[in-house]
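A.B. asks: take a look and give me a structure for this.
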Amino acid sequence: MTAVAAVDLGASSGRVVRGVITDGAVRIEEVHRFANGPVHHGDRLHWDVPGLYREVLTGLKKAGEIDSIGIDSWAVDYGLLDARGRLLDNPVHYRDSRTDGIKPPDGLYEVNGLQFQPFNTMFQLMAEPLLPQASQLLLIPDLLSYWLTGERGAEYTNATTTGLIDVRTGQWSPDLTRNLPADLLPKLRHPGDSAGSYHGVPVTAVGSHDTASAVVAVPAENERFAYISCGTWSLVGVELSDPVLTPESQAANFTNEGGVDGTIRYLRNVMGLWLLQECLRKWDTALDPLLREAAHVRGRLFDPNDPVFLPPGDMPTRIQQWCGTPMTRAEIVRSILDSLALAHADAVEDAQRLSGQEVDTVHIVGGGSHNELLCQLTADACGLPVVAGPAEATALGNVLVQARAVGAVHGTLADLRKLVRQSQPLRRYLPR
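C.D. replies: I've put the predicted structure just below:
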């Protein structure tokens, strides 16, 4: 039996999961969960990363005897270290307004292959007042790994979200980094590489962008699949061997991010269940009764990717203003789910058209796989079967990459995905 600890940090919560690989199966158990969210300091929105680190240490103690540790988190945000390796300030939250109005330079897509998101790391650095004082930049998982091990590096899958990687070479782009301080960006490492050790336990680089880990655990039976990693964001796309850098791809706002084993995650960001989470926070109410009622009402379609929905705040009012009519809570919930399902379908259709990758099954993984109404509406909108689960795809992908690194499992992504199918409950939705 092999046991590993997966540290999985999301935009609203974090947890430490103990994963056990034995008898051809992978099992996970959450041993510690903790809240995460934005912290206002002055006129900026930050993350409390030292607080997250304290919670990670607590979780690792609860995990017991383990053979490896791996860390994944959301993308793009970073900490800056001074010349002595100390954190200059709490990292700024990607939903902060400091990058409002930033425009991408011409020709950028041909180099980094990323859809334009104003909060990508390269644009945050344009608005970074502490850059002249910085000795090195570490993305969030790499920062926590550094605090555990004393060793610095930049895990590849997350580094590709910064906008500073040349998608063709898989290396930091000399052109895109030429105006940054020398040695600001650390050496790249890849999933499965050693990231040091913590009290004698190996720390293993995993797909440290949480979506990269989630895609590892998509239980696909062949290559003809699309995935929707559905949580705060919906990441909708296909897995490719090479990037798609055409003008049509750029116009469709598709991104080419690095995946495990040299794959490309060709996807579009959709605003996701953030819309629903913010409504529930405003209403201070439970979701399940609203979902039951929403199944029997009509909603109104809106564009979930409109930037007006990006900041935290009064989401129900913004949705009603966009739709131009007052709605009940159930109608707002149905409007969110209908609009997300249509956005999912549009992204799946565009991914096929732009990449040439045909799809016969759509996999929804992550917390959104529990939302039966959203899964059915997505199947209806796509006109394709939807397989829902595993809900814990990110943690499972993290665990599986570690398990392979320490020799507990072997093989390709297809072999890891077979292990997921053998181990995890899945649900199938057919289009109506």
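
A.B. asks: contacts, neighbours, all on C-alpha from now
C.D. replies: OK.

A.B. asks: so how far is stretch 181-194 off the chain centroid?
C.D. replies: In terms of CA atoms, centre = their mean, to the nearest Å, the centre of stretch 181-194 is found 20 Å from the chain centre.

A.B. asks: following up with a second sequence; could you model it the same way so I can compare the two?
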Amino acid sequence: MAYLALDLGAGSGRAIVGFIENGKIRLDEVHRFSNPPISLGNTLYWDFLSLFSNIKEGIRLAAKKGYTLKGIAVDTWGVDFGLIDKLGHLLSNPVCYRDRRTEGISAIASVSISTEELYAITGIQQMEINSVFQLLSLKQKEDPVLSIADKLLFTPDLINYFLTGIVCNEYTIASTSQLLDAQTRLWSKVILDKLDLPYRLMENIIYPCNLIGKLRNEIAEETGADGINVFSVGSHDTASAIAAIPANGKDWAFLSSGTWSLLGVTTDKPVLTEEARKNNFTNEGGVDDKILFMRNITGLWLLQRLIDEWEKANEECNYEYLFAECNKAEPFRSIVDSDNPVFTHPASMEKAIREYCQRTNQPIPVSKGELVRCVLESLAVKYYSVMDKLQECTGLEIKYIFVVGGGSRNELLNQYIADALNMEVITGLTEATAVGNIIQQAIADKQIQDLEEGHKIIKNSFEQKIYYPENTKRWTDAIAKIKHLFL
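C.D. replies: Model prediction:
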């Protein structure tokens, strides 16, 4: 059983073939490519033509290797979308969520619908990058593309449309929009009406682990992949990543660690309390009828931007060197709040961190080691703060945390998390999103009975690594002195 996972991030994408045999899953990455946003005029776009070209190349390379694919499925980052007209033409390149077009739009929206009502309906954390504010910005600017548009398709829906010709909105990605009713799991007519947004743009909701359709004939001919099914999975990458975690019970949490950090728990129903809203928790759709009750946190974005700056300056910045320098730096010297707006898209991340520390009367990090230690310790302290509120809002007692995604390779950060939270940190699913994607395809293809069987396969396939708490008193004492920066 071979399935192709098209796992697309806000920076890079991969085409990964997954084979399920003898109760195990193995992966073969057949294509990797960059997916940077492109500034044109005053707008930051995604280059959808390049993205789709790389998707076809990934399919072609998988077919060229002789793999007999039984399915293809797409997962991507959330909130962004493309608009198509009545003839099925893409009206423009999708705009990147980091574009400035939504600045101040949430305040305009609050005149028509309060933030409290918006949360009570959707359960989604109020962020100006959300689709609802992107869509409202088009209306506010009287952008003609909105009157021409016939359908709104989120990034994975848009890709699935051009792969199959079938129009649909997948549930987990739709839930990131802040336009979906968290309880009915249908588009909220209340929100659309109050903001005077066109209901005609929204399509029927489909759910993970279902068949969308066959690959278009012209793409099959171009790639050499004939007669292949395209399946719906948790097309929000976080949903597929969490679906891969082989855990039971209610005493565990997840941390999807990458550019963004998503810290939370799985629940059967959304948590729509005022306490949850005030603490910026979000209720996003998960696989297997679950809700991902979690907090979006700016994660390794700060470190990634620092490394980008050092690379451009031709300075030494490989991870081995940076982590060695980090270990030499003084602990808890400077702490920043990664969610502060100054870190969203600064001209220089190094300068932004130093200016933040100066404003908050902390020692200014100078060396690379001090800057890296500042970022990693700050994230661990942030996770501590969010975990505290997470347990308050859910009434759960969390005993251990699964870290998945690219950040799960960061051993230094994982140890900091174990120390700060005083709980075991379990890693091993670096490619959690692709694994979750592939397992869901096998379920849709009726080769695996359900997610429980999928988890047994995952347990058999990947070795877990556990980080145990150390130096907890030092972290507890340090957090007591600095946690006011997060409150």
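
A.B. asks: need the helices for the stretch 301-432 of structure 1, in chain order.
C.D. replies: 315-323, 329-355, 372-382, 393-405, 413-423 (DSSP state H, counting those that start in this stretch).

A.B. asks: let me redo that: the stretch 1-150 of structure 2
C.D. replies: 48-64, 105-112, 115-122, 131-140, 144-148.

A.B. asks: for Leu322 of structure 2, which of the ones you listed is the nearest?
C.D. replies: Of all the helices of the stretch 1-150 of structure 2, the one in closest proximity to Leu322 of structure 2, counting by CA to CA, is helix 48-64 (31.8 Å).

A.B. asks: buried sites along the closest one?
C.D. replies: By neighbour count on 16 or more other CA atoms under 10 Å, the buried set for helix 48-64 of structure 2 is 48, 51, 54-63.

A.B. asks: winner for burial among the helices of the stretch 301-432 of structure 1?
C.D. replies: Most buried of the helices of the stretch 301-432 of structure 1 by mean neighbour count (mean count of other CA atoms under 10 Å) is helix 393-405; its value is a mean of 28.

A.B. asks: packing partners of that helix?
C.D. replies: Under the contact criterion of 3 or more CA pairs under 8 Å, 6 or more residues apart in numbering; DSSP states H and E, helix 393-405 of structure 1 touches strand 2-9, strand 13-22, strand 25-35, strand 69-72, helix 210-216.

A.B. asks: closest one to Gly200 of structure 1 among the ones you listed?
C.D. replies: With CA to CA as the measure, strand 69-72 is the member of these nearest Gly200 of structure 1 (10.8 Å).

A.B. asks: residues in structure 2 aligned with the closest one?
C.D. replies: Using TM-score structural alignment, the residues of structure 2 aligned to strand 69-72 of structure 1 are 72-75.

A.B. asks: now swap in stretch 245-264 of structure 1 and tell me
C.D. replies: Under TM-score structural alignment, the match for stretch 245-264 of structure 1 is residues 272-291.

A.B. asks: distance from the matching stretch to the middle of the chain?
C.D. replies: 15 Å.

A.B. asks: how close does the aligned residue in structure 1 for Thr344 of structure 2 sit to Pro118 of structure 1?
C.D. replies: Under the alignment defined by TM-score structural alignment, Thr344 of structure 2 corresponds to Leu310 in structure 1. According to CA to CA, to the nearest Å, Leu310 of structure 1 stands 11 Å off from Pro118 of structure 1.

A.B. asks: count the residues that sit near the nearest residue to Leu273 of structure 1 once chain neighbours are set aside.
C.D. replies: Nearest residue to Leu273 of structure 1 in three dimensions, chain neighbours excluded: Thr232, at 4.8 Å (CA to CA, 6 or more residues apart in numbering). For Thr232 of structure 1, the count of nearby residues is 21 (other CA atoms under 10 Å).

A.B. asks: got a list of what the equivalent of Thr232 of structure 1 over in structure 2 touches?
C.D. replies: In structure 2, the residue matched to Thr232 of structure 1 (TM-score structural alignment) is Thr259. Thr259 of structure 2 sits next to 298-301, 304 when contact means CA atoms under 8 Å, 6 or more residues apart in numbering.

A.B. asks: swap in Asp67 of structure 1?
C.D. replies: 2-5, 201-202, 406.

A.B. asks: show me which of those are buried.
C.D. replies: 2-5, 202, 406.

A.B. asks: let me have the residues you listed in TSV, extended by distance to Thr99 of structure 1.
C.D. replies: TSV is the format used below for the buried ones among the contacts of Asp67 of structure 1 (distance: CA to CA, whole Å):
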residue	distance to Thr99 of structure 1
Thr2	44
Ala3	42
Val4	38
Ala5	35
Pro202	37
Val406	41
